[in-house]
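>>> The sequence and its predicted three-dimensional model are supplied below.
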Amino acid sequence: MMNQEITIRQLEVFVETARTGNITQAAEQLELTQSAASMSLKQLENTLGYALFSRIGRGLVLNDLGRQMLPKAQQVLAQVEAMVSGVYDQEDVPTGHLVLGCSTTIGNYLFPQYLKEFLDEHPHITIALRVGNTDAIARSVRVGEVDLGLIEGELKVDDLYEENWLRDQLMVFASPVHELAGKKRVTSAMLAKQQWVMRERGSGTRSTVENAITKRGIELNDVVEIGHTEAIKRAVEAGMGVSCLSGLAVRRELAVGRLKALPVDLGLGRWFRLIGLDGDSMTPLVGYVAQWLRDLAMELSEV
């Protein structure tokens, strides 16, 4: 039984000496002193309990045991190199699985097409997309069920990392035959008298709208809650009332005339936000995807 460990350095000296037939040349290739290389080879032979080379003139030639040892040593070194290369690859282009949470507007109307492009370019990364309202995504990030989140509006909390991601514009809209559809200007007071069709509480869109109207001293008293964006659009189209959603969610209906944007002055611009746990504790994979999201936002902002 061996009472000493064989080191990677010893195997490197052995393999290089076998290749060059000269301990001095092996030392030069490995950037060692000749004495250090000789010591490593001697320690390896002592650990194994047998010599690996025969000396012929000034050169060293593998003996029978050395020839048996060589492919094994080469295999070990190859495995070590592959392992180290894998670590560096992980730092440059990580691999693995990540859960990305998106609030409803982002997950349904913006992100899927870009996610497909990313996954096509990164076959060794898998991403599960979870869609929910802003509060739900924030909770999932907080408890570790989601690695990164893209949400609507600001959280203003201390336990999550958040940054501006992409600018968004909310649109107040109604049916083309609604009484406000023909107005050149729709005031907050007019909006307060209407029945509103809105997302559930916890929705970033609803929070933004309510905050904008509250700043003008007006409250929305007649609100019908519908938890699905497509259902909200269909309800408004049928004449149930007015609503407010991201321009991303209603651009198709506005373009074909099924819905009508109302000319309001509520300051309904907002930021989509990127959230996660403490930025300093991000894994290489999470950090890589976060940077891709930042780059994507820059591209979309230039369109």
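Now that the structure is in, tell me what you want to look at.

>>> C-alpha from now on. contacts and neighbour counts both.
OK.

>>> Which residues belonging to stretch 143-157 are considered buried?
Residues of stretch 143-157 classed as buried: Glu145, Val146, Asp147, Leu148, Gly149, Leu150, Ile151, Glu152, Gly153, Glu154, Leu155 (neighbour count, 16 or more other CA atoms under 10 Å).

>>> Next: stretch 275-285.
In stretch 275-285, counting by 16+ other CA under 10 Å, buried: Ile275, Gly276, Leu277, Leu285.

>>> hang on, the last one packs against Asp92?
Same thing as Leu285. No. Leu285 lies out of contact with Asp92 (CA atoms under 8 Å); the separation is 9.5 Å.

>>> another structure for you, compare them:
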Amino acid sequence: MLDLMRLFAQVVEEQSFTMVARKLGISQPAVSNQIRAFEEKLGVKLLYRKGKGFALTPEGETVYRHTLHMLDEWSELMREIGDSEKLMSGKVHIGASHIPGEYLLPIYLAAFRKQYPEIKFKLSIGDSLEMAEKVLAHEVDFAVVGAIFDTEKLTSEFWLKDELGFVISSDNPLCASQSIELKSFREDPMIIRETGSGHRRAFEEALTKQGLDLNDFNIALEVGSTEAVKNAVRSGIGYSFLSKHALESCEKQGLVWANVKDFSIERGFYLLTRRNKPLTVAADASYRYLASQMSETRSVRN
């Protein structure tokens, strides 16, 4: 039964019988037959056709939710009886906001897989709020985001420090300024991230400390990713504030990082999990590895 539960969870996660069959090295009909056998054992229909794909029935949603919980409990049991090494394989689904997902996690996960090459990863990227919702919905094992979500059901652990800096295109006249003040570019067009991103939240909190808000600026463009911000700044639409992690080779990208007098934006990235809910063995090992890489500077709380 446990194998059927794992297969069912994998089919739901991949949203593809073909993909699961390919990964398991079996035929698609074999996967279909196993799911049908699982339905017969439970006495309910779990999936129904929807367009070219499928969706969960109400009973299927209930079974999927309990399946994830029971697989988590099984992993916890095996961990406690000392069999974790045998289970150090499988797939870990991590959610991430844009900066950690695009610029940081690929590096750390590559290093981790040198120790545990049998562990596979799926990385979903979106804004911090979206990733928090995915953690709550059991759609990802855990997440790495740019905002704190300490609630009744979620808990955040500080991971790495980040800094947002003023960024303009290399041909912007402000590049020649020795000292840039906040008031000097308030009328110029600005590019910002979308509502829900930790990036935007950190920027708005920094403005509040200055007695300002976004209405005091000329917002020309709102976009949903860091790369889109960089491309918009590079094309000359306006300036923005970007993470230092996204600008390792700033000059080569046609962008210039400049300091703004008496205005700094610091924030943290956080490991986000469901409160009091154990991770699978593989997910727990991944989480612990990332936590062990955390910055020595733990004072950033946004």
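Looks like it came in fine. The shown structure was predicted, so the numbers you read here are calculated from the model rather than taken from an experiment.

>>> where does the TM-score land?
Scored against TM-score structural alignment, normalised by the length of structure 2, the superposed chains reach a TM-score of 0.65; 217 aligned residues with a CA RMSD of 2.7 Å.

>>> now the buried residues of stretch 275-285 of structure 1 in TSV, with secondary structure and distance to Met190 of structure 1?
Listed next are those as TSV, based on DSSP: H, G, I helix; E, B strand; the rest coil; distance: CA to CA, whole Å:
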residue	secondary structure	distance to Met190 of structure 1
Ile275	strand	36
Gly276	strand	39
Leu277	coil	42
Leu285	helix	49
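
>>> and of those, the nearest to Arg251 of structure 1?
The shortest approach to Arg251 of structure 1 among the buried residues of stretch 275-285 of structure 1 belongs to Ile275, at 26.3 Å (CA to CA).

>>> what do we get in structure 2 for the closest one?
The alignment partner of Ile275 of structure 1 in structure 2, by TM-score structural alignment, is Leu272.

>>> quick one, what contacts that match?
By CA atoms under 8 Å, 6 or more residues apart in numbering, Leu272 of structure 2 lies in contact with Ala132, Val135, Phe142, Ala143, Val144, Val145, Phe149, Leu154, Thr155, Ser156, Glu157.

>>> do the same with Ile191 of structure 2
Residues near Ile191 of structure 2 by CA under 8 Å, 6+ apart: Ile219, Ala220, Leu221, Glu222, Val223, Val229, Ala232, Val233, Ile237, Gly238, Tyr239, Ser240.

>>> The fifth one matches what in structure 1?
Val223 of structure 2 maps onto Ile226 in structure 1, with residues paired by TM-score structural alignment.

>>> For that match, which non-adjacent residue is spatially closest?
Leaving aside its sequence neighbours, Ile226 of structure 1 sits nearest to Arg199 (CA to CA, 6 or more residues apart in numbering; 5.3 Å).

>>> Number of residues surrounding the one you found?
Neighbour count for Arg199 of structure 1, taken as other CA atoms under 10 Å: 24.

>>> show me what contacts the corresponding residue of structure 2 for it?
Aligned by TM-score structural alignment, Arg199 of structure 1 pairs with Arg193 of structure 2. Arg193 of structure 2 is in contact with His199, Arg200, Glu222, Val223, Gly224, Ser225, Thr226, Val229, counting by CA under 8 Å, 6+ apart.

>>> Spatially nearest residue to the third one (excluding sequence neighbours)?
Nearest in space to Glu222 of structure 2, with sequence neighbours left out and distances taken as CA to CA, 6+ apart, is Ile192 at 5.0 Å.

>>> ok, now which ones touch the one you found?
Arg200, Ile219, Leu221, Glu222, Val223, Val229, Ser240, Phe241.

>>> Closest to Ser32 of structure 2 out of the residues you listed?
Val223 (41.0 Å).

>>> shouldn't the closest one be in contact with Glu194?
Yes. Contact criterion CA under 8 Å: Val223 of structure 2 and Glu194 qualify, at 5.7 Å.

>>> ranges for the helices of the stretch 51-200 of structure 1?
For the stretch 51-200 of structure 1, the helices defined by DSSP state H, counting those that start in this stretch cover 64-92, 104-105, 112-121, 134-142, 188-192.

>>> If you could redo that for the stretch 201-302 of structure 2, that was the one I meant.
Applying DSSP H, counting those that start in this stretch to the stretch 201-302 of structure 2 gives helices spanning 226-234, 281-292.

>>> can you redo these as CSV with distance to Ile180 of structure 2?
As requested, the helices of the stretch 201-302 of structure 2 are exported to CSV (distance: least, CA to CA, whole Å):
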stretch, distance to Ile180 of structure 2
helix 226-234, 17
helix 281-292, 37
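
>>> quick one, which of those helices is nearest to Ser264 of structure 2?
helix 226-234 (18.8 Å).

>>> Would you mind listing the outside residues contacting the closest one?
Applying CA under 8 Å, 6+ apart, the set of residues contacting helix 226-234 of structure 2 from outside is 98-99, 167-170, 191-193, 223, 238-240, 242, 246, 253-255.

>>> How about stretch 259-270 of structure 2?
Against stretch 259-270 of structure 2 from outside (CA under 8 Å, 6+ apart): 100, 144-148, 156-166, 179-182, 202-203, 206, 300-302.

>>> one more time with 7 Å
Contacts with stretch 259-270 of structure 2, where a contact means CA atoms under 7 Å, 6 or more residues apart in numbering, come from 144-148, 156-166, 179-182, 202-203, 206, 300-302.

>>> next one: stretch 107-117 of structure 2
Contacts for stretch 107-117 of structure 2 (CA under 7 Å, 6+ apart): Ile119.

>>> In structure 1, what stretch matches it?
Under TM-score structural alignment, the match for stretch 107-117 of structure 2 is residues 113-123.

>>> Report the buried residues of the matching stretch.
For stretch 113-123 of structure 1, a neighbour-count test (16+ other CA under 10 Å) marks Phe118 as buried.

>>> How many neighbouring residues does Lys183 of structure 1 have?
12.
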